[in-house]
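Student: Sequence and predicted structure are below.
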Amino acid sequence: MEKLLIVDDSSEIRKQLKWGLGKDYRILLAESVTEAISLFEQHQPAVVTLDLGLPPDIDGATEGLRCLQLILQRHPETKVIVLSGNEEHQNALAAVDMGAYDFYHKPIDLAELKIILSRAFHVAALEQENRRLQEATSQRDKGFSGIFGQCPQMQKVFATIKKVASINVPVLILGESGTGKEVVAQAIHRQGVRGEHNFVAINCGAIPENLLESELFGHEKGAFTGAQSRVLGKVEFAGGGTLFLDEIGEMPTLLQVKLLRFLQEKVIQRVGGREDIAVDTRIIAATNIDIEQSIRKGEFREDLFYRIGVIAIDLPPLRDRGEDIELLANVFLQRFSQEFGKKVRGFSSTAIKWLYDYDWPGNVRELENKIKRAIVMAENPIVEPWDLGFIDREEEDVNGTAPAQSVGVADAFLPEGLTLKEARYQVEHRLLQATLEKTQGNIQKSAEILGVSRPTFYDLLKKHGLHQPE
């Protein structure tokens, strides 16, 4: 059971939270900074709720802010949720600037607080898995460097990479632009016996047709005007290693014939030459077009497709990868924060919602660029939607469509003009829908994310009239 440290000088609030949250978490209670730090060091909870008014300064915030600082010094990844009164709003904002994950205004509504806590534990688990993946990557000699993913589609990709890496067969990688096709090709190369040799990439759609043959197969001296010496092509240069043919669907038909011959016979002829040259080069190809439709149109040879597509790896678009969006966003945030020397530590709940709601036509490449932009533009430790370029800051301030500070997950989509009961029902309904979408209908995983049992989750589905996945 996950551990939750509750730091509050009020015995009634401590009892209320222990009673209301005790079934979901192992509760640790503290009423002072000294007691809180002692319990924190002993148990290392991932999430802490913190009242700023702690003795001896129960009417101020000095002790609460000191406690926050001590916790984050010991473990910066801890999710500290500040519980404050409305009159303590500025102190709560100061706590967020110091590194608090979120704040929640008293009086406490357990149902709303449970949503925030569930989200905090989920983010903490996601970040922990991210760190584990990064450590595993560094221990695998760069084998999967640059590839991260927890969704079922990416787990299937990882399994295929491991199977084909050491087997000398052509591989065809399919996927939209920006999904990471070249990164996967590099992973296959590094994982196999060819990893110590050259990995050579060439974009078949970026080189003019009259030059592509020479780029691939090389040319002899005098083969054409300007050919003043013999030049090796990319196929020879990658000898012993791997040649990555990006956008192979753009390769001219006549050149497809010569590539097919190489795949069949493992020999080439340079432009202007007559000698067959044996070359040991593995071919990995990629395309973002519908290759079967291209075959039907006569634009791509069917026999070449069968040769290069002995093993096909289909990369999913980012919009279909669920929680991988947040995982990758945090990977890029850590990378660019370190690269640019900026202390940016996370995303506001509103920014996270934008990341999930956006369609990502440019896929992982677009996400990487947006996070890089955010690190450059961010003025605070928390990335907001305007830092990512989703909206203008001025538009946000005028319309009030999202908070300037992170004030809880529910606030990102809580309608106005409703009673508390109505608002709670809508929040619960949307959270159920969003969780099912993220887990692709996995009931067990959805229940775990929301911190409820499977029977309770089924009851909630029935209550809200939601379709139960088969």
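Tutor: On my side now, so go ahead. Numbers count the residues shown, from 1 in each chain.
Student: Could you use CA atoms for every contact and neighbour count after this?
Tutor: Noted.
Student: Excluding residues flanking it in the chain, which one is nearest the residue nearest the centre of the chain?
Tutor: The centre of the chain sits closest to Leu328, judged by CA atoms, centre = their mean, with a distance of 2.1 Å. Nearest non-adjacent residue to Leu328, counting by CA to CA, 6 or more residues apart in numbering: Phe148, 6.8 Å away.
Student: One more: Asp397?
Tutor: Ala404 (7.9 Å).
Student: just checking, the one you found is part of a helix?
Tutor: No: the assignment for Ala404, made by DSSP: H, G, I helix; E, B strand; the rest coil, is coil rather than a helix.
Student: Can you report how many residues neighbour Asp324?
Tutor: 20 (other CA atoms under 10 Å).
Student: list the contacts for it?
Tutor: By CA atoms under 8 Å, 6 or more residues apart in numbering, the contact set of Asp324 is 148-151, 318.
Student: do Val231 as well
Tutor: By CA under 8 Å, 6+ apart, the neighbours of Val231 are 218-221.
Student: try this one side by side with the last:
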Amino acid sequence: MRAPPHLTSVTPLAKSRLHLSVAHADNEPAPRTQPAQPAAPEPCRTLLYAARTPDDTLMAHLQSCGWVLALARTAHELGRRLTPGMSYAGIIDMASFSPHELGPLEALLRQQQIGWIALASPERLADAEVRRLIRHYCFDYVKLPAAHVMIDYLVRHAVGMATLSASDLASATPPPGTPGDDEMVGTCDAMQQLFRTIRKVANTDASVFISGESGTGKELTALAIHERSPRRKAPFVAINCGAIPPHLLQSELFGYERGAFTGANQRKIGRVEAANGGTLLLDEIGDLPLESQASLLRFLQEGRIERLGGHESIAVDVRIISATHIHLEDAMRQGTFRADLFHRLCVLRVDEPPLRARGKDIEILAHHILHKFSSDSARRMRGFTPCAIEALYNYPWPGNVRELINRVRRAIVMAEHKLIAAADLDLAQYAAQQTVSLAQARESAEKHAIETALLRHRHRLAEAAADLGISRVTLYRLMSAHGLRDAEVASGPP
């Protein structure tokens, strides 16, 4: 018996954020005191036990070893046992779940805050789906029957592994309001490669071209390059070439003198001149008209500009970063973009990975966004349901990170429970489990009955409790459990 090959050794987890303290291009010494790293979460003594038919003797042994058991017979019940930010050890009895029940459990097995140990009979190990789940998500497995002492030994190691993963997630998702709150977040190989590329290109002064789909964060990458370059103390100026009418683009880029045209009552400095000494981001450069392309090419060749209506040649020292979501190679073949300008702009190239290719970063980013915008809602959101996590991974994300931010922010405001579900993200069709469990139906009906009674009696708790046939204390407890106390406080007295 041994752990799956990819989990047999503990390696340092990849750094998930691109910190400002690295790769200073001018060899400026780094400060002696580095920002404090997030502390690793303390392992929880609660042991999750997922089984349809639990082993009473195993439970008694684990309790005698100091574990507090949290038994769950369904995926929904297991999800409700979790506290966000806490690391757990978990035991899942594969033999007690039927094949169609393993799908809903996969979203929970995927969560990094739980170190799973699988219990499996030789017959279940012959199932390819069971072997896949164990191989991908479990720290180790035990072939039944097995000694209880060995299971206790393995779960202690599993909770340690979960603590390492939770520490990695904490470092990737800092609390709101901390420095670097808008930094780029990512742990996948594609993002780590992007971080390395940013460090390299920041050390030079050559023009950079950033390519990627809309919504992938090209402006964040440009800002990261600027902040790690020798020009970081000078201005960073961005202009969206596709958002400015063509007849105004020349004056926006290069400025104008007083009297240059009707309405030019005073001199205006253009974006290129405003970025003198720093960095100029030309976003959506593919939408730049051909006449403006010629003026920009002349500036790149000579390093000098002339304001509209002026005769003075002004020297400007600026680094150009350009970005677009279209394929400029196709635009050059179609004659809508100058090849000589492209070669001036694309000295160094950075490719932004789409969100669908970033693996577990999707879940990390979703938690980061929830953390950052949690104040949008009066109630405190605790996280995502297993079906929501599953939908996040199954959805293709054509709008990339921008779409993820919009969906999560909308769900924070519109969700009726403290856990965001796939339906709140408008992604219910991307969750495999479409059925509602008995526990979910009971919870929904109970909340609806309480809401109806409160409305009928205008939030007079004593009368609503009598109508429901329960005590006022019980009603108050149920309101808190369903998040109705938060809504009552937010709305104020009737």
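Tutor: Nice, I can see it. None of the values given here were measured: they were computed from a predicted structure.
Student: re earlier: would you check how far apart the residue nearest to Asp397 of the first structure and Gly205 of the first structure are?
Tutor: 44 Å (CA to CA, to the nearest Å).
Student: Now name the helix or strand holding the residue nearest to the centre of the first structure.
Tutor: helix 324-340 (DSSP states H and E).
Student: Does anything pack onto the following helix or strand past that helix? Which helices or strands?
Tutor: Following helix 324-340 of the first structure in sequence order, the next helix or strand is strand 346-347 (DSSP H and E). In terms of contacts (3 or more CA pairs under 8 Å, 6 or more residues apart in numbering; DSSP states H and E), strand 346-347 of the first structure is packed against strand 382-383.
Student: on that earlier part again, export the contacts of Val231 of the first structure to a markdown table and tack on secondary structure, neighbour count and distance to Lys266 of the first structure?
Tutor: Shown next, in a markdown table, are those (DSSP: H, G, I helix; E, B strand; the rest coil; neighbours: other CA atoms under 10 Å; distance: CA to CA, whole Å):
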| residue | secondary structure | neighbour count | distance to Lys266 of the first structure |
| --- | --- | --- | --- |
| Gly218 | coil | 24 | 15 |
| His219 | strand | 23 | 18 |
| Glu220 | coil | 19 | 19 |
| Lys221 | coil | 15 | 23 |
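Student: Report the two of those separated the most.
Tutor: Greatest spatial distance in these: Gly218 and Lys221, 10.1 Å, computed using CA to CA.
Student: Next, show the common contact partners of those two.
Tutor: What both Gly218 of the first structure and Lys221 touch, as defined by CA under 8 Å, 6+ apart, is the set 230-231.
Student: Name the SS class of Asp387 of the first structure, please.
Tutor: coil.
Student: What is the aligned counterpart of it in the second structure?
Tutor: By TM-score structural alignment, Asp387 of the first structure lines up with Asp424 in the second structure.
Student: just Gly322 of the first structure next, same as before
Tutor: Per TM-score structural alignment, Gly322 of the first structure is aligned with Gly359.
Student: Next, the contact list for that match, please.
Tutor: 188, 393.
Student: so where in the first structure does stretch 328-340 of the second structure end up aligned?
Tutor: The aligned range for stretch 328-340 of the second structure is 291-303, by TM-score structural alignment.
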